[in-house]
Structures are given as C-alpha cells and as structure tokens.
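# 3D, please:
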Amino acid sequence: MRFDDHRVIITATGRDFGRTLAIRLADLGAEIFLSARTLAAAERVRDEIRGRGHQHVHAFACDLTDPASIRDFAADVARHTDRIDVLINNGSRYLQGPDLQSASDADVVDTIASGATGTVLTVKNFLPLLLNSDKPDVVTMVSACGTAGHHRSDAHDAFYAAKSAQAGFAEILSKRLRPMESG
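Take a look at the predicted model:
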C-alpha cells in the first residue's frame, strides 16, 4: 500500500517506534508532519528522512504534557496545510516501576498527562484539519498495557493507566467520529 497524497501527523517521533514509523510512511510516499518533545529531536528525524530523498517532511516541537504546546503544534501545521489525512497518536511517556510507590508524583503526572490528556488534546486540536480530508483517520498506538487483563509488563501502574485511557478514548472516537451508516 502506498501513501502518496496522504498527509500524516505522527507524535513522539524523536526515537524508537515513532522514528521508525515516520521513516516507513515517508518511504511509502506520505507527507510527514512529525513532532517530538524538543525541536532538535524532531529535526534530527526530519533530516534523516530528507537524507533518504524525501523532501515532504516537517519537524515541530510538541510536549504532550502541555496543552499550549499541543495547540501551537496544531496551529503551526495548519500554516503548512489545509488538511491532515491521518493522525497517529504515538506519544506516551514510558515509565517503568515495580509498584505504585516506585515513581515520583511528577513522573506519574507526566506519564498520564502525555498519554491520556495529550492524546485527547491532540485529536481535539487537529480535528478541524482531519475533517477537511476526504479520508480522515486517527490511529492511536496502544500497547498491551492498555488491554484489559494484561499484567505481564514491567511498566509502572501510571503507564498502564495512560494506555488504558488511550484505549478507551480510541474506542469512543471510533463510534462518535465514524460516519453514520445508511441502511
């Protein structure tokens, strides 16, 4: 499958899976709007993709724990394009820990804010651009930690909470944003 003429937003592309996903979708022809917590991290990935011969890639800073940063990211993208076809919510800070007491309050807040609140606000702020597409889609990368009954990860309880929130949000979005089927 090719992604020519698709405009794709991917959050948390500074490393790991987000980086790999951005590279692969660019290789498949998509125009990529990538973000990372710092502009330098996003620019590194942008430059790597451009080095592969893809010029339609844009880098932005977006801290998913900061509502103003998410709004600024959406506004900056809107200055580059009138539509987004796919929004990939990849961002959620991973936190490892054997039990609830093993992380600081600040780490718990940051983990839940990036995954849960960050995902909701990213969709909210990009919804106008998505609705301008004739083929809009929202993809949220929910790990097994967001699956009911999963308990085999070394992830901290806060990461489980963030991923469970993402899963619940994705489920309700699929019902509320899907066009009504005629019948």
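# For the rest of this, base every contact and every neighbour count on C-alpha atoms.
Noted.
# so Ala162 makes contact with Ile112?
Yes. With contact defined as CA atoms under 8 Å, Ala162 reaches Ile112; the gap is 4.7 Å.
# So those two - more neighbours on which side?
Ala162 (28 against 25; other CA atoms under 10 Å).
# Which strand or helix spans that one?
helix 157-176 (DSSP states H and E).
# by contact count, what packs against that helix?
For helix 157-176, the packing partners by 3 or more CA pairs under 8 Å, 6 or more residues apart in numbering; DSSP states H and E come out as helix 105-112, strand 137-140.
# so which of these gets nearest Gly51?
Comparison of those against Gly51 by CA to CA identifies strand 137-140 as nearest, at 26.6 Å.
# Could you check the closest one and say which residues are buried?
Neighbour counts using 16 or more other CA atoms under 10 Å place Asp137, Val138, Thr140 of strand 137-140 among the buried residues.
# Looks like the last one contacts Ile88 (just checking).
It stands for Thr140. Yes. With contact defined as CA under 8 Å, Thr140 reaches Ile88; the gap is 5.8 Å.
# Please generate a structure for the following sequence too, so the two can be compared:
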Amino acid sequence: DGAVAVAVETPLRAMTRAAVESGARVALGGDGAGARTAARALTRPAEVMEQLRTLAETPELAALIEDAAFWAYVEADALPAAAAQPSFQRLQWNAERRREIAALGLVHEASAGDPALFALEMRAALAQIGPRLRALREDPDLARLANDPAVAELVARRDVVGLLRHPGLQRVLARALAPPSEAAPGRAARSAPAASEG
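Now for the predicted structure:
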C-alpha cells in the first residue's frame, strides 16, 4: 500500500520521527491518562523520565515506535489497521508491558490484566494522537529544528530525554499536544482577514 510505504530517511524525517516518538510516549493515554502522566512527571520528573526511557528500550515498544506503517495508519485515522499491526499485537498481548504502561498512568490499571480493554484504551488514545502527528509534521519549526546541529546530535544518539528537554522541541510538542482550540491560533488568525475581505 503506497500510503504506508517507508520513505527514504532524511534529517527532517528523522526529526519528525523523534518528535512523534517523544510526543507519543507522553500522550499515549489520551487526555485523561496524559494528564496523570504529566502530574507524575511534575512531581517526580527524574523517575518518570527514567521509566519512559526504560519502557521505550523494551523490544515491544521499540518495535512499535519504529513501525512506520503503524504510525501512518494512526495518522490516517485507520485505527483498526493500526491495531492489527504485528508490533501493536505483540504489545497488546504482553502482560508485563501492559503492567508497565499502566504503572506510568498511560492506561488505566484495569488494562494491565485485560488485553481487550488495553486495546480499546489504546485505540481511543491513538484517535487523539493522529491529528497531533499531523500537526507535528506540518509545523515549520520542526523543519528548522532538524537543521540544528545540537538537535541532530540528540536524534543520532536517540536521546529522548534530551529531546524532551530541548526548548524548541518542547514548544513544537506543546502546540501539537494542545487541544485544537489552543493548537492553531496562528491558523485562525491567518484565516480571519480572508473572512473579512469585501
């Protein structure tokens, strides 16, 4: 399927993937669970960052993060196809990973023991992540960050914590992860003059 073909790697694509990776880890549980994770991160930032790093380095999460087809389906709002990807299935049916994800607050505790409930929660979260991935891809600041040598070095080292702490990337992620009414004030401002013409 051409819609999910893996494109040639470029600095911009690598930066986009790194930003998506970071944003997805923070927002995996949708608004409610994301708020829980953010609250924990504010009170215990070092612990949460280390847990995120450890979780991201597990084979199941690493495979999901690197699955270009999975994220293409998510971005296209093709959630049944995304959930059918082998990388997602391996995560869904791994009890230890479900427990770790629930412990971080990314899904509810009940999902740790119920693969079907885990999949339902994840699909609800992915429905909110898709538009945010598009916002990341379309953000012009991301292209500028891709040309920043310091950011390129963080991407090359796969230093997720360093990327999350980078002020420029924090601004990009904040816009992408904000509710729609807050995420695109510039777009609304640009459209206002056209509406008033005449």
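# Any idea what the TM-score comes out to?
Put the two chains on top of each other and the TM-score (TM-score structural alignment, normalised by the length of structure 1) is 0.24; 79 aligned residues with a CA RMSD of 5.8 Å.
# Would you mind giving the helices and strands packed on helix 157-176 of structure 1 as CSV with distance to Arg50 of structure 1 added?
Formatted as CSV, these follow (distance: least, CA to CA, whole Å):
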stretch, distance to Arg50 of structure 1
helix 105-112, 31
strand 137-140, 24
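# Among those, which comes closest to Thr20 of structure 1?
Thr20 of structure 1 lies closest to strand 137-140 among these, at 15.6 Å (CA to CA).
# what's that closest one packed up against?
strand 86-89, helix 157-176.
# could you redo the last one with a cut-off of 6 Å?
Applying 3 or more CA pairs under 6 Å, 6 or more residues apart in numbering; DSSP states H and E, we find strand 137-140 of structure 1 packed against strand 86-89.
# coming back round to it: from the buried residues of strand 137-140 of structure 1, which is closest to Gly118 of structure 1?
Thr140 (11.5 Å).
# Would you agree the closest one is in contact with Val86?
No. Using CA atoms under 6 Å, Thr140 of structure 1 is not in contact with Val86; the gap is 10.5 Å.
# what's around Phe159 of structure 1, how many residues?
Phe159 of structure 1 has 27 neighbours, counted by other CA under 10 Å.
# Okay, it and Ile112 of structure 1: tell me how far apart.
Phe159 of structure 1 sits 7 Å away from Ile112 of structure 1, taking CA to CA, to the nearest Å as the criterion.
# Please apply the same query to Asp27 of structure 1.
As judged by CA to CA, Asp27 of structure 1 and Ile112 of structure 1 stand 32 Å apart.
# now do Arg50 of structure 1
33 Å.
# hang on, the earlier thing: what residues sit buried inside the helix holding Ala162 of structure 1?
Buried residues in helix 157-176 of structure 1 (16+ other CA under 10 Å): Asp157, Ala158, Phe159, Tyr160, Ala161, Ala162, Lys163, Ser164, Ala165, Gln166, Ala167, Ala170.
# Could I get the full set of strands for structure 1?
Applying DSSP state E to structure 1 gives strands spanning 7-10, 31-36, 57-61, 86-89, 137-140.
# Most tightly packed of the ones you listed?
Comparing these by mean neighbour count (mean count of other CA atoms under 10 Å), strand 31-36 comes out on top with a mean of 27.
# now for it, which elements pack on it?
With contacts taken as 3+ CA pairs under 6 Å, 6+ apart, strand 31-36 of structure 1 sits against strand 7-10, strand 57-61.
# Repeat the analysis, applying 10 Å as the threshold.
Judged by 3 or more CA pairs under 10 Å, 6 or more residues apart in numbering; DSSP states H and E, the packing partners of strand 31-36 of structure 1 are strand 7-10, helix 16-27, helix 39-51, strand 57-61, helix 67-78, strand 86-89.
# taking these together, which one is wrapped up most tightly?
Of all those, strand 7-10 has the most neighbours on average by mean count of other CA under 10 Å, namely a mean of 24.
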